[in-house]
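Novice: need a structure here:
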Amino acid sequence: MLDRDDIRRLIPHRPPMLLVDGVSELVPRSRLVGSYTVTGTRPLPAVLLLESWGQAALVLIRHDRPMPTVLTDGVPIAGAFEGIRFGRPVLPGETVEHRVELIRLIADTGFVRGESVVGTEVVMQVGRLVGAVRPAAALRPAVLAGVSDAKEST
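Specialist: Below you'll find the model as predicted:
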């Protein structure tokens, strides 16, 4: 249904940090099934498995409102993850399937849950993710304040 080029038109992630290869099912404002095949010689780190699932969630939340560029379209922010459970590592050559369900969408804030599977085996469960999109300009003062705070403490 959606390939990597389609996904790149929807979200701002780019290789090597684009961690969704395709979407096989998309029911607007309801659910999505996406996938990512692990390359390289090492298992996919848990934090990247979660990032990959989060990118699939972002495709679901933003499929009708593309945001390919953070400077003009906004910055996606994962505000809170709850109920994360990891199973076994995802190994090189394996394809992980992300299943995402939209709980609620309020303006640019989405509430989603789901799981990731390899074959029939659950490798990660997500009880809830709260994600939002904020204008890049609104985040600059906070980022710059953090930089000046770090300089003062050294």
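Novice: Could you use CA atoms for every contact and neighbour count after this?
Specialist: Fine.
Novice: What's the first helix or strand after the strand ranked longest in the chain?
Specialist: In the chain, with assignment by DSSP state E, the single longest strand is strand 121-134. Counting by DSSP states H and E, the next helix or strand C-terminal to strand 121-134 is helix 136-153.
Novice: tell me what that following helix is packed against?
Specialist: Packing partners of helix 136-153 (3 or more CA pairs under 8 Å, 6 or more residues apart in numbering; DSSP states H and E): helix 70-73.
Novice: for comparison, sequence B:
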Amino acid sequence: MTNLLEKKSLKLPLELDQIKNMIPHRYPFLLIDRVNELNPGVSGVAIKNVTANEPFFQGHFPGEAIMPGVLIIEAMAQLIAVIYVSKALVEVESQETSNDINYADRVGYLAAVKNIKFKNKVVPGDQLVLRAKVVGKMGVLSQVQVWAEVNGKTVVEGSISVSEKM
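Specialist: Model prediction:
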């Protein structure tokens, strides 16, 4: 699939405008800036540049800005959405059907967050490297191993279950 990925509209890295065409999230809730690696339907690596002007830093926490853990989980879930939508995009393009499909409508839902461990704070100036890999599927549910790193050190790890949109 990598060759097809390179030949069609999913040339890596995926920049912000391409990501916005794939998932429905928008500022201030679009939490991934670029997708550097992508194996459609299987895995991906994205980045979130954490800046001091993020709206959540105004209240979390005054005097000690820390990116909320729930937003790190959301960023990982958005990467998972890109992984799944990219699979649909590659499948449709391989069949050379219409390009009038709204891929953002294919984003499923967060079903469960399991065994998430926060190992370090994420603060302004950090570049959060998000990683996700599908490790199992049962019916419409998929189990995805996720982790995030700053400067090569894991800051968050665990698993997320997502459901396909029906």
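Novice: which residues of the first structure fall in strands?
Specialist: Using DSSP E, strands in the first structure cover 22-27, 31-37, 75-86, 95-106, 109-118, 121-134.
Novice: export those to TSV and tack on distance to Leu58 of the first structure and mean neighbour count?
Specialist: Shown next, in TSV, are these (distance: least, CA to CA, whole Å; neighbours: other CA atoms under 10 Å):
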stretch	distance to Leu58 of the first structure	mean neighbour count
strand 22-27	12	16
strand 31-37	10	22
strand 75-86	8	15
strand 95-106	10	20
strand 109-118	9	21
strand 121-134	8	19
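Novice: hey, which helix is longest across the second structure?
Specialist: helix 69-94 (DSSP state H).
Novice: rewinding a little: helix 46-62 and the longest strand of the first structure, what's the angle between them?
Specialist: 60 degrees (axes from the mean of the first three to the mean of the last three CA atoms, to 10 degrees).
Novice: Give me the packing partners of strand 121-134 of the first structure, helices and strands only.
Specialist: Using 3+ CA pairs under 8 Å, 6+ apart: strand 121-134 of the first structure touches strand 75-86, strand 109-118.
Novice: distance from the longest one to the second structure after superposition?
Specialist: This points to strand 75-86 of the first structure. Here strand 75-86 of the first structure, set against the second structure after superposition, deviates by a mean of 1.5 Å using mean CA distance after the TM-score superposition for the first structure.
Novice: For Ile116 of the second structure, what is the corresponding residue in the first structure?
Specialist: By TM-score structural alignment, Ile116 of the second structure lines up with Ile84 in the first structure.
Novice: hang on, isn't its match packed against Val123?
Specialist: No. In this structure, Ile84 of the first structure is not within contact of Val123 by CA atoms under 8 Å, at 10.6 Å.
Novice: Residues in contact with the longest strand of the first structure: which ones?
Specialist: Strand 121-134 of the first structure is contacted by residues 74-90, 108-117 when judged by CA atoms under 8 Å, 6 or more residues apart in numbering.
Novice: what distance separates it from the middle of the whole chain?
Specialist: Distance of strand 121-134 of the first structure from the chain centroid (CA atoms, centre = their mean, to the nearest Å) equals 8 Å.
Novice: relative to strand 75-86, how tilted is that strand?
Specialist: 160 degrees.
Novice: Strand 121-134 of the first structure to strand 95-106, inter-axis angle?
Specialist: Using the same axes, to 10 degrees: strand 121-134 of the first structure against strand 95-106 is 40 degrees.
Novice: Mind telling me what Pro12 of the first structure corresponds to in the second structure?
Specialist: With TM-score structural alignment as the criterion, Pro12 of the first structure matches Pro24.
Novice: Quick check: the gap between that match and Asn36 of the second structure.
Specialist: 20 Å (CA to CA, to the nearest Å).
Novice: Next, count neighbours for Pro89 of the first structure.
Specialist: By other CA atoms under 10 Å, the residues close to Pro89 of the first structure number 15.
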